[in-house]
Structure formats: C-alpha cells, structure tokens
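1. Okay, predicted coordinates and the sequence, questions at the end:
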Amino acid sequence: MWLRVEGFKDLVRRWWTGYTFSGSFSHILACKLKALKQDLKTWNREVLGNVFSNKEAALSQIGYWDAKESDLGLSPEEAEARRRAVEDFSKWASMEEISWRQKSQQLWLKEGDKNSRFFHKMANAQRRRNYLAAIKVNGRRLTREEVVKEEVVISFHRVLSEIDEWKPSIIGLPFSVLDREEARALENPFSE
C-alpha cells in the first residue's frame, strides 16, 4: 500500500542511508531495521493516517458536492473540487483494498475479492490464532484481559526468577572422553 504513495521509495532510501550504527554487520542491519520500523510507523500515522476514515471523508465530500450540484449547480472551481474529491476517494478505496489483501496474508487474492466471506476469514484468521481468550491458573479459569495479562506476567516472573532447579543440567550425562594419546594427537602440526 505504501508503494502507491509518491516518493515513498526515495524517502525510505534517504532514511536507510542516514542511519549510522557501529558494530558487526548483523548488529548494524538489526539496528537499521529497528530504526526504519519506527520511522515507518510515524510516517504512516502522520501521512496516511486511518485509510478507512480518509476514504469515508472523501466520500462525504463527494456527497456534499453532489448535493450542491443538484440544488444550484457547480461553478468551474467547485466542479474541479468535486473531481479532486472523486480522485481522493478512488485513491483511498484502492489503498483500503490493498490493506485488506495484505492483512489476509494471501497474495494470490485479487484486489477485487475484498468482499468475499473467504477473504474476510483469511484476513482475521491470524488475529484469532494469536488471541488468548482464557487461561487456567491453579484450577481457576481467567477470562478478563487484564487478569490474564497479569497472571501471565506473574507466571513468567516466577519461572524466570527461580534458581537453576527447573533448568536442564548436564551433570550426570555421559560424554565420550579422549584419552591422553588422542588429545596429544590433536595438537600435532598438519602433515601433507
């Protein structure tokens, strides 16, 4: 969806080349990706905003100009403003459709398929898979979101702050051991 915005690629290129980090290549890449993610979030919120509400605003603007046209007719400037509103609506509707397709995680769906039941099921399936409706703690079933979050944090805190008793240990596991002759052979210089 962002690729439809004019100048987007240049903006990302400018951000990417502007980041300076030091360290290993993998560290630099991870830091640049993290910084880019934050810049993209901010840019998306400030430039695009809510695509659905932008589309609705453009549609209401078209409705306004249509009502005015039916009552009094439109001046050339007003007709131009109505044409721009129609273009805006078309742009936002297209972006909303692309957004739904991306949310569905099904690249083979065509942009015109957004209203099918299957499309909406696929778009919301990931959210349902990642949703935790209830948990059972000490025999109690917890369903309220705040209580579930609190219990998950408490449980992880308890498990991660325990002493090494719960963690796997290598004590008592049999390992193959090299004898002195084999160990000495490892330090010999390479021969042809």
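-> Arrived safely, thanks for sending. Residues are numbered from 1 along each chain as shown.
2. going forward, measure contacts and count neighbours with C-alpha atoms only.
-> Will do.
3. Determine the longest helix present in this structure.
-> helix 76-104 (DSSP state H).
4. quick one: that one to chain centroid distance?
-> Its chain's C-alpha centre and that of helix 76-104 lie 24 Å apart, by Cα atoms, centre = their mean, to the nearest Å.
5. right, and the helix or strand after that helix?
-> Following the chain from helix 76-104 toward its C-terminal end, the next helix or strand by DSSP states H and E is helix 117-129.
6. now the strands for the chain?
-> Using DSSP state E, the strands of the chain run over residues 135-137, 140-142.
7. Of all the ones you listed, which one is nearest residue 161?
-> Smallest distance to residue 161 across these (Cα to Cα): 18.4 Å, for strand 135-137.
8. so what does the closest one touch, helix or strand wise?
-> strand 140-142 (3 or more Cα pairs under 8 Å, 6 or more residues apart in numbering; DSSP states H and E).
9. Show residues contacting the strand it packs on.
-> If you take Cα atoms under 8 Å, 6 or more residues apart in numbering as the criterion, strand 140-142 is touched by 134-136, 148.
10. Second structure for comparison follows:
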Amino acid sequence: MKILSWNCRGLGRREKKCKIRSMIIDRKIDIVLLQETKLSSCTEIDVKALWPKARMDYTYVDSDGNSGGLLCIWDPGTFQLSDCCCNRSFILLSGTILNSFECVLVNVYAPNVVDRRRKLWDTLVRLKSASSKPWCLGGDFNEIRCVGERIGCSRRHRGMLDFNSFIESCELSEVPLLGRKYTWCSAQEGVKWSKLDRFLVNPEWLEVFKLKLWGLPRILSDHCPLILMEEERDWGPRPFRFINAWLLHHQFSTFFEKVWKEARIDGWAGFILQSKLKLLREALRNWNKEVFGDVSAKLKNAKEELNNLDLLAKTRALVDSEKARRNVVNSEVWKLSRKAEWIWLQKARLDWALKGDKNTRYFHVMATSRQSKNGLYSVTVGDRVVEDPGEVKLEVCNHFKKHFSEDWKVRPSLDGVFRSVRNSHDI
C-alpha cells in the first residue's frame, strides 16, 4: 500500500499531469490525494490523464475560482469505499484497505487564515468523535507544529496552538518525515521554508502497518510530494539489544554471572572481552526464548486464567487449591504487567513519571515513531542515492573502514618523564 499526497498547485498544465502519471507508475502508487487542483470542474478525462491503471475510483471538490480544489483517486482493489463526505477544505473517505482494515482517509487542504483553520479543526473533531474507525489524514495543513518547522519563526502563535490541540483531541500521531526537513519553499524568493504537509494517523495504523513517510524532490510546485508506504525491504537479522526487563527476573543475575565465569578464553585482553561478550549474547538469546519467554503471551494467558477463576467464584465457592492458585496467578499478572511496561518504556525512551504507566499503546506508538526517525533507510554517495539494503550496508562499512584506516606509517610517540600532578601545589 502506497499513498501519495501532493499540493500540486494546479492541474492545468500538461507537464504536471504527465509528471503525476509517471510518479504513480514509477512509485506504484495505490491511492492519490491531491490538493489545490484549481479545477472548476474535474471530468473523468482529467482523472484518466493522471491515473495509468485500468481500474479506478475517484472523488473531487471543485475549486473556488482559481484557488483550492481537491482530488482523490484510488485503486478499488486496494481501498474499498463505503461512505464519504466533503467540503471546500477536505474529502473524507470511509472504507476498507485490502478487504481487512476498516479505516478513514482524509485529504486535507487547510485554509490560509487562522480563524478558518480553527473552524476546520472543530469540524474534523466532531466528525472524528462520531467515527469509531482509525483515521489517516494527509495533505497540506497550512500550519506548523513548532518553531523548528519554519525558518524565521521565533515564537509560538495562536494557529500553532490550535493545530496541536486538534491533533491531541483526535488522538493522532504524526508519521516522521524522511528525506527532508521542510515540505514547502517560496517559489519566488526561495529563502522561506516550512513544513506544511504531513500525515497524521491514529495508533491503530501504526500497530497494523510498518509505515514510512518519504519526502520527494520539489518539482513543478512549491510543495514537495509525500509518499506514505509500508517498509518492504529486508535489512537482515536485527542487532542484539539488552532488555532492561530481564533484570526483573529472579534468575537473571545468577545466570549472567554463571555464563561470564564459565567462559574460558585465552589471548589478549581485548580478544577475551570480545569473545566473552559474543558468548554472553548467544546465551542471553537462548535464555530469553526458553526462560524469560514472550511476556505479552504469558500476560494474556495469565489474565485469561484469572478471569476464569473469577467467573468460577461467582457460581460456587472456590476450594483451597483454587484460592491458592488465584493468588499465584494474580501475583503473576502484576509481575508480567511490570515487565511489559519496562519493555515498552525502554523502546519508547520516555519519562515514566511524566507519561504514566500501563499506557502500552502510547509507548507502542512512540516506540514506532522513534524507530522510524532513527532508522537509516538510504545514504547519499556523491551524487547517487543508495536505497538497496545490501548496498547501504556496504557503503556504511566502507565509510567506517576508510575512516578508521591507518594512514601513518610511523605514529608519533611521547618521550620524557611525566610527573604526577595529583599532589602539585601549583594547581
């Protein structure tokens, strides 16, 4: 699934239609969200000039004079529409993606006036409260979220506060933008930069899809196109990571000490340390699978068993063995819940005291967002952009080999007597 969002600044020119069509073909786009089409009447001929596939569905909003206009095109095999509504600033599509995920897609083109934007946010909040499906909003919001999203902005203003309040009210999370920092540049001056275009989603989207948002080069418009897509590339085995929740297990310290002491390695100190860490890594992986186990699955099973015992207690008095078992399971639920919170807290890297505990969904969303921001998905080598996982790994390896290679045939050495300054009176 790939969704393209772009403020195209008019579809009257043939060059722009050809560019959108080639972009859909090259990037294999399934859903297109266009803003500011400037078309007073959009015909099927106009849509077919953009859409290269045989099957298509579409809906549009006419422009108001020479400004505005929205157009949504999608492959009915990817998105099945069940309902829609619209006005001058948005098109809302309710349906199902890939016949399995019920959701709402919203193509947004926010007004360029603060008061009118606030009315738009209020309208979307009301619609969101009446819908149980998870939302995905993409488009030109004509607003920034913080001062760092605009060059030359030094203070928070009312529109920024309204926008952030709208995002919080709808429980939305922003998909991190990769490839560029700003999405709009003043066409005439070329010195004003802002991040006006984005995608906002409910947590369910991040739980179901591994989303990445790419910003493409700015062409034929003062806005750059955005592509929301699933990460399909295979980057190989995941690196080893120490899980803080392991420390909560009563056997961990004993196991750790035993593995470290039993590892007998001969050689110089650096080699011994490297070999012991390698053995410890493999031992921890096996221990995690065989002893620590899947915390989420264990917690689910424990909760089900506790619930069954509670239901049984409603029908008859529990015997001593069942009462003892309920106490054990109840204690296990608390222990497993704490481990699960530690795991998601570590992944999200958030302040526990500020964000609260037991909010696993919040931690999950923030962890996914952080991983997307920190991920290395492409590198630029000279004038060439490398995106293939194998080539990216090779270029990174070559970079560090070159960076740490020995260029000096003879390294300098320090001679003379070095006196300790620990007891010096001159310091």
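-> Perfect, I can see it now. The structure displayed is predicted, hence computed values, not measured ones.
11. Kindly reformat the strands of the first structure as TSV containing distance to residue 65 of the first structure and mean neighbour count.
-> Below are the strands of the first structure laid out as TSV (distance: least, Cα to Cα, whole Å; neighbours: other Cα atoms under 10 Å):
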stretch	distance to residue 65 of the first structure	mean neighbour count
strand 135-137	53	13
strand 140-142	53	12
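12. between those, which one is nearest to residue 182 of the first structure?
-> Here strand 135-137 is closest among these (Cα to Cα), at 54.0 Å.
13. Residue 337 of the second structure touches residue 299, doesn't it?
-> Yes - Residue 337 of the second structure lies in contact with residue 299 (Cα atoms under 8 Å); the separation is 6.8 Å.
14. Between these two, which contacts overlap?
-> What both residue 337 of the second structure and residue 299 touch, as defined by Cα under 8 Å, 6+ apart, is an empty set.
15. any idea how far residue 65 of the first structure is from whatever residue of the first structure lines up with residue 316 of the second structure?
-> Structural alignment (TM-score structural alignment) places residue 316 of the second structure against residue 72 in the first structure. Going from residue 72 of the first structure to residue 65 of the first structure by Cα to Cα, to the nearest Å gives 10 Å.
16. count of neighbours near the closest residue to residue 61 of the second structure other than its chain neighbours?
-> Excluding its sequence neighbours, the residue lying closest to residue 61 of the second structure (Cα to Cα, 6 or more residues apart in numbering) is residue 70, at 4.9 Å. Using other Cα atoms under 10 Å, the number of residues around residue 70 of the second structure comes to 28.
17. now residue 70 of the second structure: how far from residue 380 of the second structure?
-> 35 Å.
18. One more: residue 161 of the second structure?
-> From residue 161 of the second structure across to residue 380 of the second structure, the span is 36 Å (Cα to Cα).
19. Pull the contacting residues for residue 137 of the first structure.
-> Residues near residue 137 of the first structure by Cα under 8 Å, 6+ apart: residue 151.
20. The same query, at a cut-off of 6 Å, please.
-> By Cα atoms under 6 Å, 6 or more residues apart in numbering, the contact list for residue 137 of the first structure is empty.
21. What is the neighbour count of the aligned residue in the second structure for residue 153 of the first structure?
-> Using TM-score structural alignment, the equivalent of residue 153 of the first structure in the second structure is residue 390. Using other Cα under 10 Å, residue 390 of the second structure has 12 neighbouring residues.
22. and the gap between residue 390 of the second structure and residue 398 of the second structure?
-> Per Cα to Cα, residue 390 of the second structure is found 12 Å from residue 398 of the second structure.
23. Which positions within stretch 51-63 of the first structure qualify as buried?
-> Neighbour-count burial for stretch 51-63 of the first structure flags 51, 54-55, 57-59, 61-62 (criterion: 16 or more other Cα atoms under 10 Å).
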